[in-house]
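[1] got a predicted structure plus its sequence, pasted below:
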Amino acid sequence: MRGTSPGFARSLGLSSPMGGVRSRDGRHRSCLYASEWPCNSAASLSPFVVTLALMTTANKITLVRILMIPAFVTMAIYYGQSIERGAPLEWQRFTAILIFLVASISDGLDGYVARRYNQRSSLGVILDPIADKGLLLSGIITLSISNWSKVDPEYGRFPVWFPVLVISRDAVILVGTAVLYFLVGHVKVKPNWTGKVATVLQMIAIAWVMLQLQWVPLIWVVAAAGLFTLISGIIYVLEGVRQLQAEGHANAR
């Protein structure tokens, strides 16, 4: 980190370096790039602590959201186990719901902070989708293996095909993107409205299980989410093929 230029650090989402000193000519010198005290005190800190201290507020929020994922999964599984024992611990359910809710809200918060305070960064571009997809997949997978209903298991967990479909679609998109980048050298990402609807419906399905809503059968909600997940996956695949054809890589030789 000590040899990193200020511009590169900012592109990674690192804020102004910690502290600083003034040289003999009176100009400020950053702690990351000066060798004398107090700058050299940063060298005694671990790289993780230094990096964390230099991260932008938006990226810190995103990082906290990522760290919430294992906490949510733990509480969700423990609650499911308490139901299996016949002694549901409702505080575990409420804790899992609260963690998931705070994590979901932070998704919009880090984006707002990044835009409002000009904290867009290359690191944020990487961390944000990891946090978003990680939270969504953890909810779907966890609520597929853990029963949350004290009365009817049909309302307490997702059918097995649902997480398989969601994971398969994401895997196909990821592999397709890698292939497209390898063959073409660039990827034009064009978000489709069906993908956004699929994400919203997946979130609704997760909420349906956690809140134990029963005025509409869970399978209907899951079916709607699954349908748009499938449609959006097909559309993204077709878009990838179109981009390959435009570059002449999908034509028969």
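    That came in fine, so what should we check first?
[2] CA only for contacts and neighbour counts going forward, please
    Noted.
[3] count the residues that sit near the nearest residue to residue 77 once chain neighbours are set aside.
    Of all residues not flanking residue 77 in the chain, residue 146 sits nearest, at 6.0 Å (Cα to Cα, 6 or more residues apart in numbering). Neighbour count for residue 146, taken as other Cα atoms under 10 Å: 20.
[4] against residue 73, how distant is residue 146?
    For residue 146, the distance to residue 73 (Cα to Cα, to the nearest Å) stands at 10 Å.
[5] grab the nearest non-local neighbour of residue 58.
    In this structure, residue 58 finds its nearest non-sequential neighbour in residue 110, 4.6 Å apart by Cα to Cα, 6+ apart.
[6] which stretches of the protein form strands?
    20-22, 28-30 (DSSP state E).
[7] quick one: stretch 234-241 to chain centroid distance?
    23 Å (Cα atoms, centre = their mean, to the nearest Å).
[8] what about residue 10, distance to residue 208?
    41 Å.
[9] likewise for residue 93?
    Relative to residue 208, residue 93 is positioned 13 Å away (Cα to Cα).
[10] ditto for residue 65
    21 Å.
[11] which one of those two is surrounded by more residues?
    The neighbour comparison of residue 65 against residue 208 (other Cα under 10 Å) goes to residue 65, with 27 against 21.
[12] show me the contacts for the more buried one.
    103, 106, 107, 131 (Cα atoms under 8 Å, 6 or more residues apart in numbering).
[13] surely the third one meets residue 63?
    No: the pair residue 107 and residue 63 fails to qualify as a contact (Cα atoms under 8 Å) at a distance of 10.6 Å.
[14] which ones are touching residue 162?
    Contacts of residue 162 (Cα under 8 Å, 6+ apart): 140, 222, 226.
[15] among those residues, who's most crowded?
    That'd be residue 140 among the contacts of residue 162, by other Cα under 10 Å, with 24 neighbours.
[16] how near is the closest residue in space to that residue that isn't next to it in sequence to residue 246?
    Distances taken as Cα to Cα, 6+ apart place residue 163 nearest to residue 140, at 6.1 Å, with adjacent residues excluded. Residue 163 sits 33 Å away from residue 246, taking Cα to Cα as the criterion.
[17] okay, now the one to match up with it:
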Amino acid sequence: MKLTVPTILTLLRILLIPVLVLVFYLPFKWTNFAAAFIFALASITDWLDGWIARRYNQHSAFGAFLDPVADKLMVATALMLIVQKHPTVWMALWAAVIIGREIAVSALREWMAELGQRAKVKVATVGKVKTIVQMVALVCLLYQVPFIGLPIFTIGEWLLAAAALLTLWSGVAYLRAAWPTLKDERNL
């Protein structure tokens, strides 16, 4: 297996997960900035690896498998850290919706791929918008403190709620696209 630049960026994103956790728990004032920066860097590598793969035709089966795994691991880790630090009903609910949808859609995509119908559950525009809103929300929630008078944490809370709602919307869209295949008894 040849490692491409996009796959290296994806592996870097996975390696940043324990760094994020460690930095998040360090007892210094600057850790919120560092945690937000690490997550933002990971988010940028997510976009960058896809762009490089498309632009320079550096696709690989390993990269196609690993990229969504890295994304889900980073997002789930950030959500767990945030909920642990801010254990409110709403924060836990939004995190559960986002993580639950990611698991459900991953299982749906795997099942549809097994049936040769993966194209029916490809990433849609609403999923891409959800990802952007979610990443910005998580950066804000990790950063936490007001910035130039803006209530960054509150903005992050509202964006996370919006991301959770977009998550539900996109999850329903994927399920609707797959439903004819799922209800067909011949696919059991």
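    Yep, it's here. In this text the structure is predicted, and so the values were computed from the model without any measurement.
[18] before we move on, the earlier item: what lines up against the residue nearest to residue 77 of structure 1 once you look at structure 2?
    With TM-score structural alignment as the criterion, residue 146 of structure 1 lines up with residue 85 in structure 2.
[19] likewise for residue 105 of structure 1?
    In structure 2, the residue equivalent to residue 105 of structure 1 is residue 44, according to TM-score structural alignment.
[20] do the same with residue 208 of structure 1
    Per TM-score structural alignment, residue 208 of structure 1 is aligned with residue 140.
[21] pull up the gap between that match and residue 25 of structure 2, please.
    Residue 140 of structure 2 sits 17 Å away from residue 25 of structure 2, going by Cα to Cα.
[22] tell me which of residue 163 and residue 246 of structure 1 has more neighbours.
    A direct count of neighbours by other Cα under 10 Å for residue 163 of structure 1 and residue 246 places residue 163 higher, at 21 against 12.
[23] residues in contact with that one?
    137, 140, 141, 144.
[24] can I get the residues you listed in CSV with distance to residue 175 of structure 1?
    Below are the contacts of residue 163 of structure 1 laid out as CSV (distance: Cα to Cα, whole Å):
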residue, distance to residue 175 of structure 1
137, 17
140, 21
141, 21
144, 25
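[25] what is the nearest of the residues you listed to residue 234 of structure 1?
    Using Cα to Cα, residue 137 comes nearest to residue 234 of structure 1 of those, at 19.3 Å.
[26] state the number of residues packed around the closest residue to residue 140 of structure 2 other than its chain neighbours.
    Of all residues not flanking residue 140 of structure 2 in the chain, residue 156 sits nearest, at 4.8 Å (Cα to Cα, 6+ apart). Here the number of neighbours of residue 156 of structure 2 (other Cα under 10 Å) works out to 23.
[27] again with residue 106 of structure 1
    18.
[28] and what of the one 4 residues further on?
    Residue neighbour count, defined by other Cα under 10 Å, stands at 24 for residue 110 of structure 1.
[29] that one and residue 51 of structure 1, how far apart?
    Counting by Cα to Cα - residue 110 of structure 1 and residue 51 of structure 1 are separated by 18 Å.
[30] check residue 236 of structure 1 too.
    Distance from residue 236 of structure 1 to residue 51 of structure 1, by Cα to Cα: 36 Å.
[31] cool, residue 79 of structure 1 as well?
    Taking Cα to Cα, one finds residue 79 of structure 1 at 36 Å from residue 51 of structure 1.
[32] ok, now residue 20 of structure 1?
    Using Cα to Cα, residue 20 of structure 1 is found at 16 Å from residue 51 of structure 1.
[33] going by distance to residue 182 of structure 1, which of the contacts of residue 65 of structure 1 wins?
    Closest to residue 182 of structure 1, out of all of the contacts of residue 65 of structure 1 and judged by Cα to Cα, is residue 131, at 25.2 Å.
[34] any idea what the closest one aligns with in structure 2?
    Using TM-score structural alignment, the partner of residue 131 of structure 1 in structure 2 is residue 70.
[35] pretty sure its match contacts residue 9?
    No: contact criterion Cα under 8 Å: residue 70 of structure 2 and residue 9 do not qualify, at 10.1 Å.
[36] picking that back up, of all the strands of structure 1, which one is nearest residue 125 of structure 1?
    Using Cα to Cα, the nearest of the strands of structure 1 to residue 125 of structure 1 is strand 28-30, at 25.8 Å.
[37] distance between the closest one and the chain's centre?
    Per Cα atoms, centre = their mean, the centroid offset for strand 28-30 of structure 1 relative to its chain is 35 Å.
[38] just want to know which of residue 236 and residue 51 of structure 1 has more residues nearby.
    residue 236 (22 against 17).
[39] give the aligned equivalent of the more buried one in structure 2.
    Under the alignment (TM-score structural alignment), residue 236 of structure 1 pairs with residue 174 in structure 2.
[40] now its match. Nearest residue, chain neighbours left out?
    In space, residue 174 of structure 2 is closest to residue 121, 5.5 Å off (Cα to Cα, 6+ apart).
[41] next up, the contacts around that neighbour.
    108, 109, 112, 174, 177, 178.
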